[in-house]
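K.L.:
I'll drop the sequence and a predicted model, then ask my questions.
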Amino acid sequence: MPHQPEGVVWPEDGALERALPGQVQVPLAAYIHVPFCTVRCGYCDFNTYTTGFGEGADLETYANSVVREIELSARVLGESRWDGRPFESVFFGGGTPSLLSPGSIGLILDTLRRHFGIAADAEVTLEANPETLNEERAWQFAEVGVNRFSIGMQSGVSHVLKVLDRTHNPANVPVAVAAAQAAGCQVSVDLIYGAPGESLADWETSLRQAIALKPDHISAYSLIIEEGTKMGRGLAAGLIPPSNPDLDAEKYELADSLLGEAGYHWYEISNFSTSPKTRSTHNLAYWQDWDWWGYGPGAHSHVGGQRWWNVKHPRAYAGRLKQGVSPGFAGENLSVEDRGVEAVMLGVRTDLGVKTPSDVTPESVRHLIQEGLIEEEPAGRGHILLTLRGRLLADYVTRVLLGWE
């Protein structure tokens, strides 16, 4: 099981102790973590499990535990100054949320509607494994309120999928996408590049296959091999080679080129959409510093300058809620300075960029321009916007902007 981060012990009643001074009310989002999978992928370091753990902690009854946490969150927020806002975004992530029944998804959404409301134009997204989505099931999910599917394609090349321990048949991806589209839902397709043994030609094949499906949105993530995963152990033992950063850069540049030609526009380093209306509201909630409540084992929440995270194990999560106790494990209160740093770290990754931090020297800005990392014209107006090269070196740009470099 992934490491449980430490922090201030969270109160059993889940009460929010304070609001950040000067905090204005921002939109509210919901993340629902579904921790179940049929197979654990070799690169995955998420809080996922391939078995159930009894009442409230298995596929059949898990929704009941989430309902209890929604009821708790309604009470907590009702006792604070953050009540009264409907959810602008609801995202079911995992794990494999599409393993839950449409009835379970509907129960959770109905509970959110009853206690908070869901905005009429809210994005309601369900992550789906291609093996779990056909036309009938897509319609069933749509009927209970899902209006966007995020489909885990990852690669269109069989040997790359095998390295990633992805067990779906590539032929099922177009079936799943077509099913979601037939149900009248937006579709996002997720890709991963940089797997051991993946060539530039392999990556081009995956990109072209994804584009041919005509989804509304494509995410292209660079593989990060984390310690504690199956691939991490293989890397440490010398059984798989480390990534090649130059090849990964070529793959990103190829993605930017092919996606751009096909009408997709980058709005965050790893995310491309056909229009502003098809950008992921869920992702933007994080990058634009919304409030959000994360439901489920290990889920993180962020409200009014406070961040906390739940116990990780599904059995412990369900048990606490059954006893009327918050599943919150620990948390932290973010200072104004903390939030300023995070605003730069997140905002610089988007096509909106960030206002040039006040303590960044003109010399540092000129250096970033000369290196071709930020756009010159916006920089002259006190605004930082990454170039294509800057997107490849975004961490370095961030360190410069924060005075860490």
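P.N.:
Cool, the structure landed.
K.L.:
please make it C-alpha for all contacts and neighbour counts, starting now.
P.N.:
OK.
K.L.:
farthest residue from the center of the protein?
P.N.:
Farthest-out residue of the chain from its mean C-alpha position, per C-alpha atoms, centre = their mean: E363, at 35.1 Å.
K.L.:
buried set for the host helix or strand of it?
P.N.:
Taking DSSP states H and E as the definition, E363 sits inside helix 362-370. Residues of helix 362-370 classed as buried: 365, 368-369 (neighbour count, 16 or more other C-alpha atoms under 10 Å).
K.L.:
and for stretch 72-86?
P.N.:
Judged by neighbour count (16+ other C-alpha under 10 Å), stretch 72-86 contains these buried residues: 72-77, 82-83, 85-86.
K.L.:
and which of those is nearest D359?
P.N.:
Distance to D359 across the buried residues of stretch 72-86 (C-alpha to C-alpha) is lowest for W82, with 32.5 Å.
K.L.:
take a look at this one as well, against the first:
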Amino acid sequence: MNTVLPLLPGSPASPSDLPDAAREHLPTTPFGLYVHVPFCATRCGYCDFNTYTSDELGPGANRAEYAGTAIAELRRAAEVLGPDLPTVSTVFVGGGTPTLLPAEDLAAVLAAVRELFPVDPAVEVTTEANPESVTPASLATLRAAGFTRLSLGMQSAAEHVLAVLDRRHTPGRAAQAAREAVEAGFGHVNLDLIYGTPGETDADWAASLDAVLAAPVDHVSAYALIVEEGTRLARRIARGELPLPDDDVLADRYVQADTVLRGAGFDWYEVSNWSRGEAARCRHNELYWANANWWGIGPGAHSHVGGVRWWNVKHPAAYAQRLAAGESPVADREVLGDADRALETVMLGLRLRDGLPLTALSDAGRLRAADAVARGLLDPGAHAAGRAVLTDRGRLLADAVVRDLTD
């Protein structure tokens, strides 16, 4: 079971607060930094992320001051994790829309990472971006600062689908931004797609896949639309303005994406992610899926080090005020027990192309794995070799297979 630890007044997650057991393998376990930028120009109707559309949220919480606030938490991270600091192998700047900040501010955050931490010479540095929030000049600045990877939120090539999702960019802008990124020197570019939006047709989805293949990208993420409670999209569906996504349609869309992408030289390496070879995989996400260590910077960001998980206060103003006062922004934390860590290993590992060893499953889980092989959900050859690996059909039912093997 998870154990919720008490927080020291004014100083949660201080050096004395991190258990020795969590530090034991800190220098040798892969380590990444996530930087959350909580600003958006508008809120997309399907989004329930911790984001804010107002430019001014109080001192330290507005866009102009945000980079300095994030750097303040980076300094705290170095203090907490030191003196034997882990080497940063990945940095991922997400949001929100990180590229609403000036490129120079993102460059300053990355410069602070290099100042405060040892950094792998081959570090992967990603920023997310909306297609309309980057220019050739801003991309050139980011690349010169050391960003190596750009992840663009394309979602669809159909104008009416973008309208339902409340996306602001035009259908062709994502591919153009990808070309601008390559011209600026980015070695890796990803396009994010969403399928199953109400009103999306078979032809719309085919056109979106064609647009991706026409762009100079080496990575594609494709996610089924999830209707999150409390979002504008959920309210529109509840009022009967839009239909719920159809499960059969979602499955057909996924199969179509996999067929088209694999035919064009992309291989799946996680249920929702395809890349042109191993070098194009998102190493930061692989770090999450491997249950390695990461520190999340920013309001609402989550962190994990050696089985200890914590999360920051969600509102940017509260986050900034704590750091300005020299206090930790952590809202709460917990220590994962052995059973919880084993469960997460299965939940994350089964979604990967290589799967996971059968020894990671409980006795009951191994019996259910044999049944999953018989039902065509797990690969029989991999099972005979001692691993649980999803078949193509198993990927369509990945969440159900995970539940079956872990219940």
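P.N.:
Everything's here; your move. Computed from a prediction, not measured in an experiment: that's the story for all the values here.
K.L.:
ok, back up a step: mean per-residue distance, the helix holding E363 of the first structure to the second structure?
P.N.:
Here the mean offset of helix 362-370 of the first structure against the second structure after fitting is 2.6 Å, by mean C-alpha distance after the TM-score superposition for the first structure.
K.L.:
what's the matching range in the second structure for the next helix or strand after that helix?
P.N.:
Using DSSP H and E, the helix or strand that follows helix 362-370 of the first structure towards the C-terminus is helix 376-380. Matched against the second structure by TM-score structural alignment, helix 376-380 of the first structure falls on residues 380-384.
K.L.:
next: stretch 221-240 of the first structure.
P.N.:
Using TM-score structural alignment, stretch 221-240 of the first structure pairs with 223-242 in the second structure.
K.L.:
what residues does that stretch touch?
P.N.:
For stretch 223-242 of the second structure, the external contacting residues (C-alpha atoms under 8 Å, 6 or more residues apart in numbering) are 45-48, 165, 192-198, 243-245, 250, 254, 272.
K.L.:
now do stretch 30-40 of the first structure
P.N.:
Applying C-alpha under 8 Å, 6+ apart, the contact partners of stretch 30-40 of the first structure are 47-52, 59, 66, 87, 89-97, 99, 165, 167, 292-299, 314.
K.L.:
quick check: end-to-end length of it?
P.N.:
25 Å (C-alpha to C-alpha, to the nearest Å).
K.L.:
go through it and flag the buried ones.
P.N.:
Those would be 30-37, 40, for stretch 30-40 of the first structure by 16+ other C-alpha under 10 Å.
K.L.:
quick one on the thing from earlier: please indicate which of the contacts of stretch 223-242 of the second structure are buried?
P.N.:
When the contacts of stretch 223-242 of the second structure are checked for burial by 16+ other C-alpha under 10 Å, the buried set is 45-47, 165, 192-198, 244-245, 250, 254, 272.
K.L.:
can you list which of these are found in strands?
P.N.:
192-195 (DSSP state E).
K.L.:
now those in a markdown table, with distance to F186 of the second structure?
P.N.:
Shown next, in a markdown table, are these (distance: C-alpha to C-alpha, whole Å):
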| residue | distance to F186 of the second structure |
| --- | --- |
| D192 | 17 |
| L193 | 20 |
| I194 | 24 |
| Y195 | 27 |
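K.L.:
ok, so of these, who is nearest G349 of the second structure?
P.N.:
For these, the nearest to G349 of the second structure is D192 (21.7 Å; C-alpha to C-alpha).
K.L.:
now G234 of the first structure: which helix or strand?
P.N.:
helix 230-236.
K.L.:
what does F272 of the first structure give?
P.N.:
Element membership for F272 of the first structure (DSSP H and E) is strand 271-273.
K.L.:
again, but for I211 of the first structure
P.N.:
helix 200-212.
K.L.:
what about that helix, how far off from the second structure?
P.N.:
Averaged out, helix 200-212 of the first structure is 1.0 Å away (mean C-alpha distance after the TM-score superposition for the first structure).
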